[in-house]
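>>> Return atomic coordinates for the entry below.
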Amino acid sequence: MTKFLVSFPASAMNVPAEEMAAVSEASRAVIREAKAAGIYVFGGGINSEVGSTMVAADGSCTSETYPQTAQFDGGFCVLELASRADAVQWAARLATACRCAQELREFYYDPES
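A predicted model of the protein is given here:
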């Protein structure tokens, strides 16, 4: 089994405010199905109201981020699936529910994680 990251940036969800409740329920329904199928690992949404903190090896912290991740926000989930084809199908279900395309990434296998 392989773990896949399914995600989207907050800016991709161009949904009218009056439809957001329906979109939220539709996406939660897909997540409930993934949990029932035993493939859901974890997920959530990045809290854009709390800034990122860069933590150095010595434990010191600064209020910055890597430039390429400055816009990392939105929602994500990690699913554990038998194939990339299965991951594409679940990502498509989430894209339908969220009304925006989903980015699909595969985790490297590491027996220690």
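
>>> can we go C-alpha only for contacts and neighbour counts from here?
Noted.

>>> my read is K3 is in a strand, agree?
Yes. Counting by DSSP: H, G, I helix; E, B strand; the rest coil, K3 is part of a strand.

>>> Count residues in the vicinity of it, would you?
Other residues within reach of K3, judged by other Cα atoms under 10 Å, total 21.

>>> ok, now W90?
20.

>>> Assign the residue nearest to the spatial centre of the chain to helix, strand or coil.
Nearest to the geometric centre of the chain sits F76, at 1.0 Å (Cα atoms, centre = their mean). The three-state assignment at F76 reads strand, by three-state DSSP.

>>> Could you do T96 as well?
helix.

>>> Contact partners for the closest residue to the residue nearest to the centre of the chain other than its chain neighbours?
In space, and not counting its chain neighbours, F76 is closest to S7: 4.1 Å by Cα to Cα, 6 or more residues apart in numbering. Going by Cα atoms under 8 Å, 6 or more residues apart in numbering, S7 touches G74, G75, F76, C77, Q102, E103, L104.

>>> for comparison, sequence B:
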Amino acid sequence: MTTDGKVAAQRYLISFDDGAMDSIPEEDLPSVGEAAHKVLRDAKAAGVWIFGCGVGRQQSTIVATDGTITAGPVQETKAVIGGFSIIEVSSREEAHIWAARFAAACRCAQEVREIMFDPES
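Coordinates of the predicted model:
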């Protein structure tokens, strides 16, 4: 709760793994995209949307603290994010409601994680 009595908003990352939507038939992808965009538009209208996007399927790279660059995680051995949304809501329960809407629209499970507040960001 803030000093003015309002519930403090929290930010949440809602994400799904790369490959989670691979079982969706190609001909269904346009309707899945439209369903996901509807939830996105609803989140914007509700004032909770911060940012989101799909993550292109490609080999990532890892940049170490010394600047050394190596190949990133291999999909078969480590989960990789396939897409995400960042929302700002008053509770984890509200984040779960939005995640359920995205899960239904995208036809795949969504992971919900709180983003730690950093006043510098």
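
>>> Report the TM-score for the pair.
The TM-score (TM-score structural alignment, normalised by the length of the first structure) is 0.86; 111 aligned residues with a Cα RMSD of 2.0 Å.

>>> rewinding a little: I'd assumed Y40 was in contact with the residue nearest to the centre of the first structure.
No. Applying Cα atoms under 8 Å as the test, F76 of the first structure and Y40 come out as separate, 11.4 Å apart.

>>> Just give me the match in the second structure for the residue nearest to the centre of the first structure.
Under the alignment (TM-score structural alignment), F76 of the first structure pairs with F84 in the second structure.

>>> what about the strands in the second structure?
10-17, 49-54, 61-63, 69-71, 81-89, 111-115 (DSSP state E).

>>> What span of the first structure is stretch 33-53 of the second structure aligned with?
Counting by TM-score structural alignment, stretch 33-53 of the second structure corresponds to 24-44 in the first structure.

>>> which residues are contacting that stretch?
G75, F76, C77, V78, L79, E80, L81, R93, L94, A97, C98.

>>> What about the last one, how many residues nearby?
Spelled out, that is C98 of the first structure. Count around C98 of the first structure with other Cα under 10 Å applied: 25.

>>> Show me what it lines up with in the second structure.
So C98 of the first structure corresponds to C106, using TM-score structural alignment.

>>> ok, that match - contacts?
Here C106 of the second structure is in contact with M21, V32, G33, A35, A36 (criterion: Cα under 8 Å, 6+ apart).

>>> Among the residues you listed, name the buried ones.
The neighbour count (16 or more other Cα atoms under 10 Å) marks M21, V32, A35, A36 as buried among the contacts of C106 of the second structure.

>>> starting at the chain centroid, how far to the lengthiest helix in the second structure?
Counting residues, the longest helix found in the second structure (DSSP state H) is helix 29-46. Distance of helix 29-46 of the second structure from the chain centroid (Cα atoms, centre = their mean, to the nearest Å) equals 13 Å.

>>> buried ones in it?
So helix 29-46 of the second structure, judged by 16+ other Cα under 10 Å, has buried residues V32, A35, A36, V39, L40, A43.

>>> Make a markdown table from those residues and add distance to F117 of the second structure to it.
A markdown table is the format used below for the buried residues of helix 29-46 of the second structure (distance: Cα to Cα, whole Å):
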| residue | distance to F117 of the second structure |
| --- | --- |
| V32 | 32 |
| A35 | 30 |
| A36 | 27 |
| V39 | 25 |
| L40 | 23 |
| A43 | 21 |
